Structures are given as C-alpha cells and as structure tokens.
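> have a look at this prediction, sequence included:
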Amino acid sequence: MSHRRKTAKKRFSYTRLVLGIVLLSMLAGVLFVEAYVNAEFHPDHSEGAGRQTHVPQEVIDGGPIIDTRNGAVRSYKLPAKTIALTFDDGPDPKWTPRIMAVLRRHNVNATFFVVGTQVTRHADIVADLARGGDEIGIHSFTHPRLDRLSQWQRELEYSQTQLAVIRATGNKSALLRLPYSSSADAIDDANWPLIQEAGRLGYLPIMTDTDSRDWSRPGVDAIVRNATPAGDNGSIVLMHDAGGDREETIAALDRFIPLMQQRGYTFTTVSGGLAKALAGQNIAVEAAAGVADKRRAAALVTAVSVADWIMQLLRILFLIVGILTAGRTGVLFLLASRHARKRRAKTWRWGPPVEEPVSVIVPAYNEKEGIEAAVRSLAGGDYPGGIEVVVVDDGSTDGTAALVEAMALPNVRVVCIPNGGKPNALNVGVALATHDLIVMVDGDTVFEPDSIRHLVQPFADPTVGAVAGNVKVGNRKSLVARWQHIEYVIGFNLDRRLYDLLQVMPTIPGAIGAFRRTALADIGGISHDTLAEDTDATMALCRSGWRVVYEERARAWTEAPSTLRQLWLQRYRWSYGTMQAMWKHRRSIFHSGPSGRFGRVGLPFIAFFGIALPLLAPLIDILFVYGLFFFNWEITTIAWLAMLGMQMLTAIVAFRLDKERLRSLWVLPLQQFVYRQLMYIVLIQSMGTALTGARLRWHKLHRAGSAGASAPIPAQPPSTPAATPASARSAASSDSGSDPDARDGSLGSGFDDGRIGASAWWDEVEPAGGLTRGVARGPHASEPVHRFSVPAHSAPVPAHRPPVPAHRVSESVHRASEPAHRTSESVHRASEPAHRVSVPAHRVSESEHCAPVPAHRVSESEHRASEPAHRASEPVHRASERTAVLYAVSRTRLLRSTDADADGEEF
C-alpha cells in the first residue's frame, strides 16, 4: 500500500472517529438538556417553618413582599381590600389559556410566576399574557428545592428563566418567587439566606398571604374559601395554572372574582398593589432587555427546542423498536414453530432419496489450524452417493495444502491458485468439480457424518436450487463464543425457519451450503461485487426463481471468534457486505415474478429486522440509563426486565426448536451489557462506511482449530470411497498453444449446457483462448487423476462471471483398457497423497507446497503410450504476460484496490 493511500486511510479513520465522538457528545448533550428541563416537580404547597433564629422579626411579622436589595431589609403588604392573584408553575398549554380567558372575561389582570423550561416551549402563551396586561415573574428554571443547590446552580436557575422570559416578552422581570415557598412567617433559617441572595442579584422576592391550596384539589367551595382574605385585609393569593388538573381552579376562579368584587375588592398585579401600598411610589420590577441578552435568550430557547425535538424523535423510534420487536417475536413464535412441526412430522419427505455424487468445495487461505479436521469430516461422511472434496488453496503461506496432501485421503484433491479472494476460490472449485451437486464449506468448519446426506436431500424437489445448513458454534468455552452460540441459535437458525416459510432466504451460510450447478450457472457463479458473497449469491438465486430452503438436520460446527476484536472484524464485514448486497439487488422491488417477490417481501424484511431494528435497538439501553438517573428508576427497571424476559422467552423457544441445552442461556443477561453494545457499534460503523463509500478490507481471522470441540462426531470417521466421476477432468497446455483445440477455445462441459453463465458472456471469453486437455493417471487405469495444471491464455471478461470450467475428457476415450500415460514414479505413485492441481498465473505460487508440476500434454485425437508425458523444460508457472483463465475470469471484478495489503485480500 502506498504511503499516500495509508495517509489517506488514517485521515479517513481519524475523521470517522472524530465524527463519532461529536455525534455521541451531541446525543449526550441532548439527553442532558432534556433531563434538565424535564425535572419532575410537585406543585407548590405550604410547609411548616423550621428554626428562625437568623430571620429578622420584621420579616416574620411583615408583608409578603420582601425587598433586600441594596443591603436593606424591607417588607410590604397590600392595602386593604386589594387582591393580587398569582399563578405558579406555568405556562401550561391546556390550563393557562383557559385561566387567561376567565381573567379577561372579568377584566382582571394577574401575576404569573413562570417556570423557565415551560416558557421555552410555550413562549407564545407568555407573550399573550404580557400583551393582555398580566405580569410575568420568575419561578426558577426547573422548579428544584433551591436550598439543596449550590449558589452557582441557583443563579443559573434564575438567569435561564430570565432569558426564557426575555425571549417571550422582550423584557426582564425583577419579581421572584422561590419554589415551595409560602407566607413570610414561614421563612426559616434555611430560606432566609436565599431571600438575601436574591436581593443581591437584583430580584424582589414575593411570598403569599393566602394559599388557596388548589394544588390538592379540595373542591371548588374549599378553594374559594381558602382564597378569601380575612376581614378586609389586602392579600396576595396563591393559585396554580399548571402541575396537574386545574379544572377546579378555573371553576373556583370564575366564582371567586365576582364574589370579591361584590365585597368591594380590587384586583391588581403584584407591582400594582405595591405601587398602591407605597402611595404611588414606583419600584422598578421590569426593564427592557439588551441585544446581548436577546441573543443568549434565542440560543437557550433553540437548544431546548432542539433537545425536545430529538427526544420526541427518540420516543417515536422507541415505539417503532417496540412494535418491531413484538412483531418479530410473534412472527417467529408462530412461523418458526410451524416450520419445525412441519419438517419433523413423520410423513415429511423432500421426495425420493437423493444419491447423486457430491462435490465439496473448500476454499482455504492459511487454515492450517483446522483444515485437517475439516477435510477429514467431509471426506468421511456417510453419504451413499460418493463425496469428492476439492480443497482450493488460495495462496496460503502456512502450508495448508501440504497438510491436506499428507492426509492421503483418496477422494480429496488440492487445487493451488494465487491469492484472489474467497469468491475466486469458490469459482475455481466449481469449475474443477466433477459433479452437479455442489457443497461449499469454509476451511474452519467440521461436518457431522450425516450432514452432507441431510444437506442434499432437498434437491429431490426440482424447484430447490440451494440449501442452507444449520451452523453451530464449536468453541463454546469463552464467554464471547457463548454469546455467539446464543446469537447463532436465536438470530440465525430461528430466522432461517421464518425465511424458509416466506421463501425469501437471504443468506446461505458460508460454513455449510449446497447448490445445484445449474442454479449457480443461472446467476453467473459467485460474484465478487460484495464482501458477503454468500448473501449476494443467495439473493440472486431467489430472484432467479430458485427455492432456497433450510435443512436443520445438516449441521456444521464452526470456530467463532474468541476475542472481541476478532468478533468486531468479522461482523463488520458481514454487516457491510449485507448492505452491499441489498443495495445491489434494490431494483428487484420494481420487478415482477420471483425477483419482484423477493424485492417486495425479502428486502423489506431484511431492512426492518436485519438493519433498522439493530440500529434502533441501542435506544433501549440509552433510555434505560436515562430513565435510571432522570426518571422513575422503578418503572424503568421493570420495563427493562420485561424486555429481557421477552428475549429470554424467545431464546428458550429457539433452543428448544434447535434441540440445544438451556444451560448456555445463563450468560444471556450479561450479553445485554457488552455483546449487544458491540453489535450496535459494528452496525453503525458499517452504515457509516456504506454511506461514505469507503472500502473495507476482508480481514483474515486467526483460528485455533477448535471448531469441532463440541461437535458430536467420531475422531476418525470411516473412509468413503471416492465418487467415480462421470468424466475425468484434466488439462495440460503450454503458452505456445500447441493444441489446436486450445487455440480455438473449444471447451468441454462443466455444466449441463457446457457453460457458466449466459451465452453472451461465453462468446466473449471463448475466442480469447482455452484450455488444452490431457490426463495423468497412475499405474492402473482405475486410479483417480493425481496432479494436473491448467494454464491458459488470459482474456478480459465482463463483470459478475465465474471462471471457465475445466475440460471433461469423455469416458468413451479414456476406457479402463486404455494404456495409462507414462509418468515419473516420483510423481505418480500408488501411495501418492490427495490430488493436486496447480492453476498458473503471472506469478509463482506463494506457498512452497504449491510448487508447479509439469502437465502431461496429450493430443485429444489419441493417447499413445509412447508419447512423452511432458516437456521437462516447460515450467508451469512462467513469468508470462498471460494469466490462467480460471484465475483471470474471477479476478477481473474483484472489489479491491491496486495496492493490496500483504494478505492480498483487500476490498
């Protein structure tokens, strides 16, 4: 990788990191603001006074208006038969306008002590009050108990409310009522410092004379009685326009005002009553706000509005998550159980027993830890039709090919090719496979003895084009692996039952899947267009009209990542590849037939439950934490436990259907605190990568060879005879193109119609060159082919196409009685290990165990025993400008950069 590319990649990673931190900080800020402005409070009510040793007696015996500004202490009462109606805790969008309507009907003004958070949300109501002549006072921003806050917090409560009022009215207010305060004689040693502090800040504290106690909803008569002053005294009356149901307050107010007016009382505002008490002397309680204050007020209101909007969006998304989760759970319970009952019925049959021979393709890149166990389990299966195993060594550097060869299994071949990625290896394996039933297996996967037999039985139904097997986690000792075991059973296998019934299977797992050769031909082989080649191919099969089914009895044991980093890399690629595949097949939504059905049923299902639900699921955890600290923790805990119970119930059903032991579920609660969060971040990162168009490298996972640790299979499965090929595959050529058939591109058939893909593609490839043919047999004609090489001319080919199949040599030509080719004893011994095929390229194989073997050149017209086997001077891996067709065709559309990483698998 060039220095420029590395630098650009680091910058992009740094940019994504910074962007992620910024987004998380913004979300945290929004939640903090929302928690702050939504602090739960109770309506004001009178409380008994505490110790009053430091409270001046003139304050205790004085009036409800206390002026401590400029260091002096003065208190004032309203004149006789004067009432100032005051309303706390508003504005409220429901009750405040109705109270204002009653005041307007009786031509009365009042003083409203507002809560800042409510003003930011309902500034228009406050503006209407001010325009109507009502007075606005400060009642804190979040309505806390101020004596429990530090000084800077109290000042913040006052200043933020002031800014909210400025935004609504354009004026500052000097009137202040402390939350949970009452009459002047109730001021104690805890509250007196707050009164003094408010005066130093320029505020005029306002207490009450009469408490209507409407907050307790005692009834209309009781409210009117409580609000009535004693004798003819003047009074500041406390009522509420928010904080609960204010229906009684409105009814009492409509009765109280006419009643007091009949008794000769005058209704005024607090400042009006104070001016009357001072005989016309004005005390400033309101001032115009400056430009700087208005800017700050606008910023505050905007921040609260944005936080409210985002929180509302989160609530809607949370509701969507709940609906999706409940819907998915219900559908899974119904359809997955139905699927299991149907398949396990004694009368269930796919059709006549399938006993056609099977070719198993094992792409392997540096799989030395587990390749022997994997190949042994495949070659030793109990399938009666015969099993051919083709191990495609994809440029391994750890001796993977040599390990397979040393096993000396008679029905195993090793194909060595330059590194080109998993799709390329699979396509090469399909091209060299002898049979029409193809099983694809990862190199770290162990099969049970009957897995292949069960896996191919659905092919008795001619409409079935592919079969997904049941993947199990073999290494379950670590906590991370146990979490994945739960996920495999619930999230993968349970979902596949559902997809099977809906006939929209999105993914055949790379660990165990079977295909018809004709089905692969219909979709053009395994594509390199995405990082999830298994998902891409499965979607293409569904769109082509082939049924893709799930066979739970075909079980494969795979090695799951044992560390969080390895898990991260694997799931990052899976998630990103799935998004690529969905985007590639997005136009199927508008198609008709099977393609349209998959587009309109399968893609939305995957989008909602495979992407949207996991993306939104973090809201559950975020709101859980938010609720614990800023909401009712008891309700929050109950809701979270209910969600966990639903997951546990789903897990139990899934484990029962999959016949797994329930003891593994003890780690499910722990999974909620680590594993789920990791999957969230992986999916979010994948979405970010997809949206930015960045390339993602295929990360090679480190294996320990523990896939079969929990697999119920014998240590040494019985050997199965090699499947007798319908026609032997062979090829030998030179760059000089000495064989006329090789030059004209005449190829034998690897598929029923002799082609891979559409004829238009074939016509483009064919003229560029082909494969010369020949065969190398051992001393006995009945022996399988040992080693052969497949060099050919390279040719540019179009996208999305698999490699050209190798030639099949007719059985009529290679009869058992025909003399075998002469070959060196060092090459063709009866005891020679598994077959070895080397596909040449423009570079020498990366593995010393894949050294080139000269091929036997044999004329198609006749096979003479006296003809030399090969030219000793003709190497297979020559430094030529041409590349083997089997490699070039698959490699043409690899989604990787020019400068690949050391492992040659960057996308």
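Received, thanks. Numbers count the residues shown, from 1 in each chain.

> hey, let's count contacts and neighbours off CA atoms from now on
Fine.

> now do the end-to-end distance for stretch 179-194.
End-to-end distance for stretch 179-194: 11 Å, by CA to CA, to the nearest Å.

> quick one: contacts of it?
43-55, 59-64, 139-140, 143-147, 207-211 (CA atoms under 8 Å, 6 or more residues apart in numbering).

> and if we set it to 6 Å?
Residues outside stretch 179-194 that contact it (CA atoms under 6 Å, 6 or more residues apart in numbering): 44-46, 49-52, 54, 60, 64, 143, 207-209.

> do stretch 386-398 as well
357-366, 411-419, 425, 723, 846-847.

> so of these, which ones are in helices?
A425 (DSSP state H).

> among the contacts of stretch 386-398, which lie within strands?
358-364, 412-417 (DSSP state E).

> now those residues in CSV, with neighbour count and distance to P509?
Listed next are the ones in strands among the contacts of stretch 386-398 as CSV, based on neighbours: other CA atoms under 10 Å; distance: CA to CA, whole Å:
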residue, neighbour count, distance to P509
V358, 26, 18
S359, 27, 17
V360, 28, 15
I361, 28, 14
V362, 29, 13
P363, 26, 14
A364, 26, 16
V412, 27, 23
R413, 28, 23
V414, 26, 23
V415, 28, 23
C416, 29, 24
I417, 27, 24
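
> and of those, the nearest to T400?
A364 (7.6 Å; CA to CA).

> who's in contact with L163?
A297.

> now with 7 Å?
293, 296-297 (CA atoms under 7 Å, 6 or more residues apart in numbering).

> what is the neighbour count of A556?
28 (other CA atoms under 10 Å).

> repeat that for L649.
By other CA under 10 Å, 14 other residues sit near L649.

> just the element for it, please.
For L649, the host element (DSSP states H and E) is helix 633-657.

> try this one next to it:
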Amino acid sequence: MTGRHAQRRQPRVHWLFLGTLYAAIAAALLFQGWTAHEVDAAEARRPCVTPAPRVLHEAGPVLRLRGGSVKSASMPARTVALTFDGGPDPVWTPRILRLLREQGARATFFLLGSEAGRHPELARRILTEGHEIGLHTYSGAVLGSASPSRAGIELALNQKALAGTAGVTTTLLRMPGTTSVDTLCGAEWQAALRAGGDGYLLVTADRRSVEPSKGVVRQFDQSEAAYRQVKVLLQGRDADRFTTVTAGLGIRSANTPAPPAQRVQGMALTWMDTASHAVANGALWVLAIVGGLGTLRQLLLVVFARVHVRRLGRFRPGSPWLRGVDEPVTVLVPAYNEQVGIASTVRSLLASTHSLLQIIVIDDGSTDRTVEIVRNIPDPRVTVVRQRNAGKAAALNNGLARASHGIVVMADADTLFEPEAIHRLIQPLAHPAIGAVSGNIKVGNRRGLLGRWQHLEYACGCNLDLRMLEVLECMPTVPGAIGAFRREALMGVGGVSEDTLAEDTDLAMTLWRAGWRVVYEDSAIAWTEVPTTLRQLWRQRYRWCYGTLQAMRKHRRAMLEVGVAGRFARRALTYLTVFQVGLPLFAPLVDIFGLYGALFLDSAWAGALWAGFLGLQIACAGYALRLGGERMSALWALPLQILAYRQLMYLVVIQSLATAVFGTGLTWQRIRRTGTAVEQLGGDLTNQALRRDEDGAAGNRGSRRLGPGHGQLAPGQTVPGVVPARRGPHA
C-alpha cells in the first residue's frame, strides 16, 4: 500500500477458487435436496393403477426375480426372520441391539445409506453382533415413484455407504413403501423387476395373519413402538428361532467384504453427505442472518434519516444565536484528461452565488486539451496549475499549497455545481468543531438503465446512508465530487494522504482521528457523470472499494482509541465491515439458496419472502427519492437493479478483497468521460427546468441547519453532545 500503487497484473486465481467454491456449495445443496426428496422427489408412493401379478398371490416373502422368472421362498416352521427398516437410529437401534443380545436373537437391518453415513459406528456394531445388513435405498426413496435413473443411483449409493461404514456389500433389498408381496403392484412391480435383474434378493414381509409357528418374516421400523412389539414377541417365544433372512432360508450370507476401492468411495460419499448437510444448515443460518441484517439496516436507514430531517426542521440559520458563513473559498479541481467536461465544471463554479472564489484546476499530466480549455475561460478567479502525472492525492496537495483562503472545496472535474451549492456546503463550518462537510451528489446522466441504477444507488446513499452516518457521528468519507474542508484541518493532518486509492475516505477518517467532525449537507447539490458502460463502472467501483479497504486497514488501530476518534472508528469500521464487505461476500450464497428454494422448496413461500424484501427496499428507496425531491418513476428499475446490478457490486467487493490479499496495486484509474451528464442536464444549471423538483423536498432544502454538532454558537453558548477537537484551536 505505497503511494504510487504501481500497476501489476491483477489476480485471477481467486475467480477459479470462488467459482469452484460456489459450484461446490450449489452441488452440496442439490445433493442435500436430493436426499431430502426436494430435488427429483420420490418420497410418496404412487397409487397402483394395476394389481399385483397373479404369480405373487401365493408367493413367499422372499423373491428372486431374474430372466423373467419369479422364485419365492418362505421361512421354515417356527422360524421368525426379524427385519428392521430404516436407520440406524441413534436412540432406538442400540436399544434394539441390546434386546436382541439379551434374548439370543439375530435380525436383518435394512439400512438407509444416508443414516448409515451419519452413524457408521452403529452400522459396524450391527455386523459385529452377528446381525445382517440389507439395502433400504440411500435416502428412503420410493423406487416405484422414482425415475429409473434415480432408483439405480439410490441402490448404488446405498451399497457405497455400507462399504464405507460397515465394510460390506449386500444382495438383500427391501423396497421402501412395501410390506407384503401383494403391495408390489403397478410401478412398484416394475421397479422390483429392475432391481431383481440387477441381482438383488427382494425381501417383503408375511401377512400378519400368518402364525409365527409356521415361519414368518416380520417387519418393524426402529422406534419405541417397534421396540415394545419386538420385546413382547421375543419373550413370548412362539418360535424356536429368531434369525436373519439368509440364515432362516439356509443360504449363504448376503454380506460380503467390500473391495478397497468401494470402501474409499463409500467414505468419500459419507464425507460428502456430512458436508452437504452442514452446508444446507449453514445456508439457512446465513440466509437468516443476512436477511435479518439487511432488513434491520433498511429500517435503521429510514429511522435515522427521519431523525436527520427533524433536526433540519428545528435548527436552521436565521435563529438569533446563529450566523451564516460568507468567507471566501478556494475550490480545488484535480483533472486528468478531462477535456470533455472540464469547461462545464468550471463554468458551474463561476456561476455560484458565492462569488468570493479562487478556483484552482490542477492538471495531473493530461495529454488532451484540458489545460487549453481552462485557460480559454476568461475569468481571473480561475488558475491552472500543471504537474507531472502523480495521482489525485498529489494533485490535491499541490492545489492546497496554493490555496489562499481558509475554506477549501474539493470538486471532481466531471461535476456540475448548482448555483447555491458552495454557499450551502460551507454553512456547517460555522461550528468550530466541524472540519469537513459532504455535499449531495446527484447523477446527471440517468437516462439509460445503467444510469438509472446508479441514480437509485446515489439517491439512497446520500439521502439515507449519509443521513444515518451523520446522526451516528461516524461518516467515513467526504466524496471527492463535492466536499468542503477547513484549510487548517487539512494542513494539521498533513494534507491528502497518498497511502490509499480512496483518498476521500482516508482523509475523512484522518480528520475524525484528529478530533474534527464530518457532517453531511443535503442542500448542497452537485451533478456528476457516472460510467455508461459496465467496464467503466467496474473499474471505478473496483478502485473505490479497494481504496476503502486500504483506508480501513490503515485506520484499524483507531478502534482502540478513546474519545471521538475511537467512537467514530468503532461505529464506522464496524458498519463498513458488516455492510460493505461482509454482506456482499455472503450475498451470492443467499442468492444460490434463494434460487434453490424457488426451484425445489416451497416456491410460493420463497416468492413471498423475496417480494416482501423487495417491497421493503422499494419503500425505503421511495423515501430516499422523496427526501431528495426526485420523481418516483425511477423505482421501476429497482427490481432489475437487485437482480443484476447488485450482483456486479458483489463481484467488485470480492475482486477488491482478492487484490488486497494478494497485494496487487492499482493506479488512479479514471473513467472515459462522454459529456452525457452535461448533455442530459442541458449544460446550464441555472436554467429553471434543470432544477430538481421541489415536491417532497419541502423543509429539506434552504440553508443548512446548525443544530447539535453543527452551526455557529453565540459567544459562551454550547451545544449538547459536541466535544471540541483534540488538536488545533478547537482542542
């Protein structure tokens, strides 16, 4: 973070990393949704449209279906094959195993692969204690309701899960949603045929009317009720033997050791299932936290903006104990290749009602006609200073050294000032504790969609964010487009630092740490030209965001300071960290989960939630437009802004963080001016048609209020809540 910020190759590996990360998160959500029957749902059984085949009417509970033939088998007399579906359950499986051990019985457990992965120790314990394991599909999907591809995946994953947890494979299958053989009707029979063709031995259960003494397969789940039923059955001893399915039939065990490769795949599957479950739960928490913070922020913006407006109504110049500021002003205009708009900027300054001006245009090594254009403006108040290209901060310091007056206004070379802007901007400096004042920036070229999006962004930022930050006494920036400063405050902190690319944010934070206050003057209006292409917008916001991160890092130690500086840092840096850095980082995850919810969960619920949040944002943006005297017709672009524009801003934050982490520097990048702001504004801010609407702005314009923390006091009078600065004549 040096002064020159040499141009280096921008990092690209982070995009691959983030793309892979978000793709993995999306895949984890899809897998979790698949196992929870939200994606490709197969939880409910379809009604049978055709009865079970006649061959099953007298068939036994164990079926081998292969090559078009149907063979069945039943348990020998006085033999009961105990079978348990689902699980393993962390509560009831251990109790059932203990009961079986006490009674000397064996059983077959048809396990869900997903549950076996979550409780692998129980899967291994089942085998260790002499029981048998069969498949119950991976997620409990009803195979007749599932697509053939899902049915095959369910069985394959179930096998891998058993291999990874218990180290075995099995040929036994109990299809979810089936009991006796006559329930294998319709789609279930077709699914049974496909499974039989893959070599599985299908196990159903005998009808309850069959006496245990004749030999049966009994089916239970893993619950308290099943535990009680099994306990009664075992203690009744209506059979000679309680055993597994294969042992009852006298055939080789269905469980065989799994190959090493399949065990590794099973362990990977188990890990993936655990990770996807954690991601899904984490996504819910992220959605709740980010949504809650976003909603809270919107509400706080409106509340504090209202507080700010009420201050305007109570404290205004003209009160007996207040005076206005009419001192001469030096205006600094740094310029680099600004031939398109520099003339309009200077002329708007010359048209100011505050005529005591010194206008210094600092040319930062322009290669176009910028200098020639300014020199051709016939007004002695305008001076041109030339320097080699050194950056915006150096240009401002060069102009500051030549400033003749105690009040300095900084303006960008693409900014058009309203005639009253400078006079209103400097009024808060009547109070000795205020060192800097931010003006109100409006978008001049707002006709295109990109311009409208930025217009809404600027309107909300100035009329909501800046008002709130002033009330909380933690304004972290004075925008370079329009800001007023005490020259003594600037000189006291060493001028404009070249340490960061966000020299305006760095300067405001430095002034706060020096004991000065920074406030917002909503009636001081300037019009700026915003980027007209996505590429230019990206470059501009990239530099702003990266510079802000630099400033936050530079002033992080202020969090530990006391007094005004510490209070400012704790509020401002926390706000920037949470809402300008943290939320944009997590916002893509929220979008992924929101899209997932709309596609696979309750789409009505997801739509209502999104519509509610959109309605809140529209209401807040409408209030911001009203405070700024703007037309409400701009609100139609807000839904599109949320869907497209904000995603771009999220990516800008990610790119800026990656730049900060990898240590890549940037130069003072400027956007290519097109003059569209001047064109759309008509080129003359004195024209009444270009003045903003007064509708909805009554009471918000006029000269600045000088209330608590602002304004000039009569001799000996104090304002509650204002602490003098720690340095200079205000200490």
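On my side now, so go ahead. A quick note: this is a predicted structure, and the numbers were derived from the prediction, not measured.

> one step back: so where is the following helix or strand past the helix holding L649 of structure 1 in structure 2?
As assigned by DSSP H and E, the chain's next helix or strand after helix 633-657 of structure 1 is helix 668-671. Mapped onto structure 2 using TM-score structural alignment, helix 668-671 of structure 1 covers residues 638-641.

> show me the contact partners of the matching stretch.
Contacts for stretch 638-641 of structure 2 (CA under 7 Å, 6+ apart): W453.

> so which of the contacts of L163 of structure 1 wins on neighbours?
The contacts of L163 of structure 1, ranked by neighbours (other CA under 10 Å): first place A297, 24 neighbours.

> contacting residues for that one?
Going by CA under 7 Å, 6+ apart, the list of residues near A297 of structure 1 reads 163-164, 166-167.

> columns distance to V126 of structure 1 and secondary structure on top of the contacts of L163 of structure 1, output as JSON lines?
Listed next are the contacts of L163 of structure 1 as JSON lines, based on distance: CA to CA, whole Å; DSSP: H, G, I helix; E, B strand; the rest coil:
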{"residue": "D293", "distance to V126 of structure 1": "18", "secondary structure": "helix"}
{"residue": "R296", "distance to V126 of structure 1": "18", "secondary structure": "helix"}
{"residue": "A297", "distance to V126 of structure 1": "14", "secondary structure": "helix"}
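
> still touching in structure 2? Go through the residues you listed.
When you map those onto structure 2 and apply both residues aligned by TM-score structural alignment, their matches' CA atoms under 7 Å, the shared contacts are 293, 296-297.

> equivalent range in structure 2 for stretch 513-524 of structure 1?
Going by TM-score structural alignment: stretch 513-524 of structure 1 matches residues 483-494.

> repeat that for stretch 396-416 of structure 1.
By TM-score structural alignment, stretch 396-416 of structure 1 lines up with residues 366-386 in structure 2.

> can you check stretch 431-441 of structure 1 too?
The aligned range for stretch 431-441 of structure 1 is 401-411, by TM-score structural alignment.

> and the contacts of that stretch?
328-333, 480-488.

> closest one of these to A116 of structure 2?
Distances from A116 of structure 2 to those, taken as CA to CA, are shortest for G480 (61.3 Å).

> that closest one and I525 of structure 2: what is the separation?
13 Å.

> and the helix holding L649 of structure 1, how far from structure 2 on average?
For helix 633-657 of structure 1, the mean deviation from structure 2 after alignment is 2.2 Å (mean CA distance after the TM-score superposition for structure 1).

> then stretch 157-165 of structure 1?
Relative to structure 2, stretch 157-165 of structure 1 is 1.3 Å off (mean CA distance after the TM-score superposition for structure 1).

> corresponding residues in structure 2 for the longest strand seen in structure 1?
Ranked by residue count and defined by DSSP E, the top strand of structure 1 is strand 547-558. The aligned range for strand 547-558 of structure 1 in structure 2 is 517-528, by TM-score structural alignment.

> which residue lines up with A619 of structure 2 in structure 1?
By TM-score structural alignment, A619 of structure 2 lines up with L649.

> tell me the spacing between its match and F608 of structure 1.
L649 of structure 1 is 21 Å from F608 of structure 1, by CA to CA.

> and what of I283 of structure 1?
In this view, I283 of structure 1 and F608 of structure 1 are 64 Å apart by CA to CA.

> same check on M311 of structure 1?
Taken as CA to CA, the span from M311 of structure 1 to F608 of structure 1 is 22 Å.

> which one of the two is surrounded by more residues?
A direct count of neighbours by other CA under 10 Å for M311 of structure 1 and F608 places M311 higher, at 18 against 15.

> now do the same for that one: its match in structure 2.
Checking TM-score structural alignment: M311 of structure 1 goes with A280.

> ok so its match is a helix residue?
Yes. Using DSSP: H, G, I helix; E, B strand; the rest coil, the assignment for A280 of structure 2 is a helix.

> wait, it touches A27, no?
No. Using CA atoms under 7 Å, A280 of structure 2 is not in contact with A27, being 10.6 Å away.

> doesn't T86 of structure 1 fall inside a helix?
No. In this structure, T86 of structure 1 is strand, not part of a helix, as judged by three-state DSSP.

> list the contacts of it.
Applying CA under 7 Å, 6+ apart, we find T86 of structure 1 in contact with 110-112, 236-239.

> same question for I371 of structure 1.
Contacts of I371 of structure 1 (CA under 7 Å, 6+ apart): 443-444.

> and I136 of structure 1, by the same measure?
Counted by CA under 7 Å, 6+ apart, I136 of structure 1 has contacts 111-113, 173.

> so it: helix, strand or coil?
The three-state label given to I136 of structure 1 by three-state DSSP is strand.
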